[in-house]
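Novice: Here is my input, please return the structure:
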Amino acid sequence: MDLNFSAADVAFREEVHAFIRDHYPAYLHDKIDEGEEMEKQDFLAWHKVLHQKGWIAPAWPVEYGGTGWTATQRYIWSEETARADCVRLMPFGLSMVGPVIYTFGTPEQKAKFLPRILSGEDWWCQGYSEPGSGSDLASLRTRAERFTGDDGKEYYRVNGQKTWTTMAQHADWGFFLVRTDPTAKMQEGISFLLIDMKTPGITVRPIITLGGEHEVNEVWLEDVIVPVENRVFHENKGWTCAKFLLAHERTGIAGVAASKRNVERIKDVARNTADGGESLLANPFFKRKVAELEVDLAALEYTELRTLAGESAGKGPGPESSLLKIKGTEIQQRLTELALEAAGVYGAPYFRSMGEGDNSFAVGPDSARRVAPVYFNMRKTSIYGGSNEIQRNIIAKMVLGL
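Specialist: The predicted structure follows:
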C-alpha cells in the first residue's frame, strides 16, 4: 500500500479535522473526562451527526450507504477520530450485523434493516456467547425449533441463555446464533436469527463489571417466537455468517488508531509528574517499555493497512484478522498497564471520587481518574471476539498449514 499521501488525501484530512472540530458534540468530551457512564443517547449523538453527513459507514459498499472512501481515506478517518478522542461508535450494527445482512440477507431484509442501522433507529446487540460456549462457540446450546403457526406462517421457538451481551439493556434488535439441528455436526446445525428484543420471553439481566459499569448482560430466551423470515442465509448454515462476522469484528478490535493516541497520552502523563519530580520517561525501564510498545504498534499498523488495502481490492478479511486481534488486544492491555504505572499510587482502585455529592473527593492528577477501571475492563479484550488462544489455532491451521 502506498503510504505517501496525495494532495487529495491531505485535503481530505483537513476536511475531516475541520468537520470533527465543528460538529463533534462537545459535552461528550466533558462526560468522558469526568468518568461518567455513557448512555445510549450519548453514543447516538455522534452517530446521528455522522449519518446526516453521510459518513456513518466508511466500510460499507456505496450502494448500501457507504462512503466510497479509499483505504487511505479510511485510515485517515480512523486517525483523526482517535486524535480527537471521539466516542467509539457501537459496532454491533455498523461493523457486525450490517455487513452480514448486505452480504447474505434477502432483498427484504436489506430494505428493512440497513437504513435503520445507518440512521441509528435500531440499536443492536450480539447473542453469541453462552455459559460454557464462548471460545468454543460451536458448542452453543440455545435451541430454535421450527413450527407452523395458526396463521400458516413458519416460525422458530427459541429457548436458551446468552451471556456477556454488551449493551443489551439498550438494544432494539439482536442477532443470535441458535441450534436448529441438534443431530448435525456442531458447526452445521446452527442458524443466524435476527430477533426483536421486545419479543415476549426475552429477559435481560445486568452483569456489573469490576469498574462498576453496567456494560454487559445475560440474556434469557424462554419460548421466544421468531418468524422464519428473520433468519439470515440458509437454515443450519449460520456458521458461515458467524465466521464472516467474526472476521470483521476481529479486524475492528485491533484499534490501532486509538492505541496510538493512548501511547501519546501516556507519554504526556509520564513527562508531567504530579509532584514536579523527575519525568517518568527519564526512567530507562519505563522508557524501554514505551519504545517496545511503539515498535509493536507500528508493525500492527502496517498489517492493518495491508488488510484495508485488500478489502478495498475486494478481498474480505482472512486469517490476518486473527493476527490483528491478537496483537491489537495485547497492545491495548499493555497500554493500560503502563497507564497504571504512570499514575502510581493515584491509580489505586476505588481511591478516587469516592462518596457522593459534597462527600466526594479526588486525590491526585485528573489523568489517574479512570486508569484502574479501564485496566480492569480491558482484561476482556484477549477473550472476546474469539479468545487469543483460539486465534493462534486459526493462524496455525490457515497460515502455517499445521
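Novice: from here on, contacts and neighbour counts on C-alpha atoms
Specialist: Will do.
Novice: which residue packs closest to Pro200, ignoring adjacent ones?
Specialist: Val224 (6.3 Å; CA to CA, 6 or more residues apart in numbering).
Novice: give me every residue that touches the nearest residue in space to Ser279 that is not next to it in sequence.
Specialist: In space, and not counting its chain neighbours, Ser279 is closest to Arg271: 4.8 Å by CA to CA, 6+ apart. Neighbouring residues of Arg271 by CA atoms under 8 Å, 6 or more residues apart in numbering: Ser279, Leu280, Leu281.
Novice: gap between the first one and Asn272?
Specialist: The reference is to Ser279. 6 Å (CA to CA, to the nearest Å).
Novice: Isn't the residue nearest to Pro200 up against Tyr155?
Specialist: No: assessed by CA atoms under 8 Å, Val224 is found out of contact with Tyr155, at 9.9 Å.
Novice: To check against the first, give me the structure of this:
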Amino acid sequence: MPIGISDDHVELAGAFGKWAASLGGIEAARAAEEDPAATFSEITAAVDEMGLLAITADGGSLVDLAVAVEACATALLPGPLLGSAVASAVLPELPGPVALCLDGSVVHDAPGSTHALVVADDEVRLVPLEGVELTPGAGPDLTRRTSLGELSAGDGTVVPDLSAARLRSLVVTLAAAEASGVARWCLDTAVEYAGVREQFGKKIGAFQAIKHLCAQMLETTESVTAAAWDAASAVSEESAQQEFATLVAGVICFDGAVSAAKDCIQVLGGIGFTFEHDAQLYLRRAIALRALVGSSSSYAARLAGLAADGVRRHVHIDLDEAEDEARAEVRAEAERIGALPEEERRAALAESGFLTPHWPQPHGLGADPVHQLVIDEELDRAGVQRPDLKIGAWAAPTIIAHGNDEQRDRFVGPTLRGEIEWCQLFSEPGAGSDLASLRTKAVRDANPDGQSGWRLTGQKVWTSLAHAADWGICLARTNPEAKQHAGITYFLVDMKSEGLEVRPLRELTGEAMFNEVFLDGVFVPDECVVGEVDGGWKLARTTLSNERVAMAGSHLGDSPERAVRLLVAGEVAEQRAAVGTAVAWATVVRLLATRSTLRSLAGQGPGPESSVAKLVGVRSRQDSAELVVELLGPRIFTDDDLAREALHEQLMTRCLSIAGGTTQVLRNVAGERILGLPRG
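Specialist: You can find the predicted model right below:
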C-alpha cells in the first residue's frame, strides 16, 4: 500500500498517479539523455498547473504533499520537483522552480530552476540563479540534472524560521516519499513480470526462489513506506519526535529503495540489465536519492544518540468525537478495575468485557476498532495490564465461532478468568507447517460407561505449555479416505486423559517450554468435538471477523533497549550506528502495526502491513538480539545478569522464524495471497 491510508489520501494518490503517468516523463528523460542542461520545462509547467506545489499553501498537510510526491516518483517524473516541493512547504510563495544546494557547491536540479535553497552555516537563503555561472555536473539519475559551482549565499535572502537542520529534515522527508514511490514501482514491476514470464514450462513466480525474492521486496517496500509516512506525519509534533521520525526514515528508506531496485532487476533477469528497460532508471533515481541525503549510518548514529537520551516514537491517533463522549464511562470502569487488588483484576476484566473487547458479547463487547483503542488507552491510564491468554486466545475464539452453547458456557468464561490453560496439539513430526498431512487418527468408539466418542492415537510435537495445560485443541484425521484438507476434525482434549503422555523437549536455550505429546487411544467424547466431523480444517484457520486492534507501544523490545542501555553506559560508542539501526527497525515494526490499525479505523480491509510486520519483526528481534551479544564481547563469558539475558534472548529468538509457520512458508503465503503470484 502507498503512503496514504485514509480514503482522501487514497483518492489523492490515485489522481496524481494517473496524471503523472500521462505526462510521459520517462520518455522525456530518455530523449534528453545527452543534454546535460535539459530543463524538462513542459513537465515542470504541468506540475505547477496541477497544483502539486500549492498543496501546503492551500491548507494541505505535509502528508498530503508526500502522497503526491510519491505518486510522481512512481511515474519517475523528471525535472526540479523535489527541491520545489521542499520549497513549497516553507515558502509562502514560490518564485518558480527551486533547486537545492546543501553543501555549497553541488546544485541539484539547477537546470530549469530560477532559485536555489542554499545552506550557509545554520541558516538557509533563497538565492536567485539568474546570472550565476554553473557548470553541468554528472550524476546517475537520468531524470534529473546537477550543476557545480560556488553559490554566494550572501546574494540571497534569508528564509525566516528555517534552519539548516530543518531544511535537511524536509529534504529527507520528501526524498523518502520519492524512495517509497521508487520501491513500489520496482515491486509491482517485478511481481507483474514474475506472473507472466515462463521458464521450464512454468511462470517464474511459481518458483520459490522468485517468490521469496518478491516477498522480501514486499517487506522492504512496506518498511520504506511506513517510515516515509511517519516522517511526514510527525512534522506537526514536538521537535524530538520530528527528529526521531526523520532519522528512522534516513536509516530505512534510501537503502531500502536501492535494495528494491536491485531485486527488481534480479527478478527481471537479462531484460532488467538492458538500458532499454526502465528498471535501470529507477535504480539510478534510488542511488541519486541516497547520495543526496547521505549514508544511512550517519542517521543511525544520530538516532542512537536520541534513543540514549530517552526519546522513543509515540504515534498519536485522533479518535472519533463520539468515542470521546463515551470515554467517561470507559474511564470509570477502568479506574474501578484498577482500584481492585491485583488478584481480583482478571475476573473483573473478563466480566466487564475489557479483557477481550473485540470478542462478541457476552464474552467481549463486540467493540469496533475505535472503541477498542479507547479501552486500551484508559486501561493503560489506570495502570491495568491485561493477562496473556496464550493459546486460549486461539482456542476460545474458535469455540465461540463454531462451538455449541454448552461448549461456550463450559470453556470460554473459565479461559478468560484463568481457570483453564490451553495448549495446541496441531504439529506432528511429519506435519509441521504442512498441517494437512497430519497422521494422528481418530476412530469411533465408546468409553466403558457407554458414552459415545472417539479414540485418538498419534504423536504431537513442539507443543508449547503442554506440561502445564488443562486442555488442548487437537486436530486428528477422522476420514483417511478424504483429501488431505478434508477428513480432519477439531477436538478438545482433556490433558489429564488416560493414555496421554507429555514428554518435555529441552530446547537450545536449555529450557523445556516445548513438549512431545503421545496419544494412545485417548478417549474424547462427542461433546468435545467442535463444529462438524471432518470439518476441522476450516476451524483451524478461524479468526473472528472482528479482529483485535491495538496501538503499538513505544517500547523498542528487550534487545534494542539493552543495546541503548549499553550505549548510555559508554561501553559501545564505536558501534553507535549499529545500535541506531536496531532502533530504526524496531520502530518500523511498530509503525507497520500502527498503519494496520489506522486501516481498520478507516473501515478498510486488512492490508499487507500485518503480514509484513510478522516477517520484519522476526528479523528485527533476531538481529537485535545478536547485536547485543556482539556488543558485550568478552563479557558474554561472565555470569552477570545482562550476559545471561542477552545470550538467552539470542538463542530463544531462533524459534521465531520457525514457530507459527516458518519464515520461508510465510513468504510463500505472502507471495501468493498478497502479491498474487502463482502457486508452485
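Novice: hmm, back to that, what residue in the second structure is paired with the residue nearest to Ser279 of the first structure?
Specialist: Correspondence of Arg271 of the first structure to the second structure, assessed by TM-score structural alignment: Leu567.
Novice: and its match, which of the three is it?
Specialist: helix (DSSP: H, G, I helix; E, B strand; the rest coil).
Novice: secondary structure element for Glu222 of the first structure?
Specialist: Using DSSP states H and E, Glu222 of the first structure falls within strand 214-227.
Novice: so where in the second structure does that strand end up aligned?
Specialist: So strand 214-227 of the first structure is aligned with residues 512-525, judged by TM-score structural alignment.
Novice: Could I get the buried residue list for that stretch?
Specialist: By neighbour count on 16 or more other CA atoms under 10 Å, the buried set for stretch 512-525 of the second structure is Met513, Phe514, Asn515, Glu516, Val517, Phe518, Leu519, Gly521, Val522, Phe523, Val524, Pro525.
Novice: Which strand or helix spans Ser554 of the second structure?
Specialist: Per DSSP H and E: Ser554 of the second structure is located in neither a helix nor a strand.
Novice: Find out how far the strand or helix carrying Trp19 of the second structure is from the centre of the chain, if you would.
Specialist: Trp19 of the second structure belongs to helix 7-22 when assigned by DSSP H and E. Distance, stretch centre to chain centre, for helix 7-22 of the second structure: 23 Å (CA atoms, centre = their mean, to the nearest Å).
Novice: next SSE after it?
Specialist: Following helix 7-22 of the second structure in sequence, per DSSP H and E, is helix 25-31.
Novice: what's the offset of that following helix from the middle of its chain?
Specialist: Taking mean C-alpha positions (CA atoms, centre = their mean), helix 25-31 of the second structure and its chain are 34 Å apart.
Novice: Pull up the aligned stretch in the first structure for it.
Specialist: Taking TM-score structural alignment, helix 25-31 of the second structure hits no residues over in the first structure.
Novice: Give me the buried positions along the next helix-or-strand element following that helix.
Specialist: For helix 25-31 of the second structure, the succeeding helix or strand toward the C-terminus, using DSSP H and E, is helix 41-50. Of all the residues in helix 41-50 of the second structure, those buried under the rule 16+ other CA under 10 Å are Ser41, Ile43, Thr44, Val47.
Novice: give me the number of residues near Pro341 of the second structure?
Specialist: Pro341 of the second structure has 9 neighbours, counted by other CA atoms under 10 Å.
Novice: Not counting sequence-adjacent ones, nearest residue to whichever residue in the first structure pairs up with Arg417 of the second structure?
Specialist: Arg417 of the second structure maps onto Ser119 of the first structure when the alignment is built from TM-score structural alignment. Take Ser119 of the first structure and drop its neighbours on the chain: the residue closest to it by CA to CA, 6+ apart is His51, 5.9 Å away.
Novice: Work out for me the element the one you found sits within.
Specialist: His51 of the first structure belongs to helix 40-53, assigned by DSSP H and E.
Novice: Which secondary structure elements does the helix ranked longest in the first structure sit against?
Specialist: For the first structure, the longest helix by residue count, based on DSSP state H, is helix 284-312. If you count contacts as 3 or more CA pairs under 8 Å, 6 or more residues apart in numbering; DSSP states H and E, helix 284-312 of the first structure packs onto helix 71-83, helix 256-271, helix 320-343.
Novice: and that helix, which residues are buried?
Specialist: Applying 16+ other CA under 10 Å to helix 284-312 of the first structure flags 290, 293-294, 297, 300-301, 303-312 as buried.
Novice: what number of residues lie near the aligned partner of Lys380 of the first structure in the second structure?
Specialist: Taking TM-score structural alignment, Lys380 of the first structure has Cys655 as its aligned residue in the second structure. Per other CA under 10 Å, the neighbour tally for Cys655 of the second structure reads 15.
Novice: now swap in the one 4 residues further on and tell me
Specialist: Residues contacting Ala659 of the second structure under the criterion other CA under 10 Å number 12.
Novice: Which residue ranges of the stretch 151-300 of the second structure form helices?
Specialist: Ranges of helices within the stretch 151-300 of the second structure are 164-196, 208-233, 239-268, 279-293, 296-308, based on DSSP state H, counting those that start in this stretch.
Novice: Report the aligned residue range of the first structure for the shortest one.
Specialist: Which is helix 296-308 of the second structure. Going by TM-score structural alignment: helix 296-308 of the second structure matches no residues.
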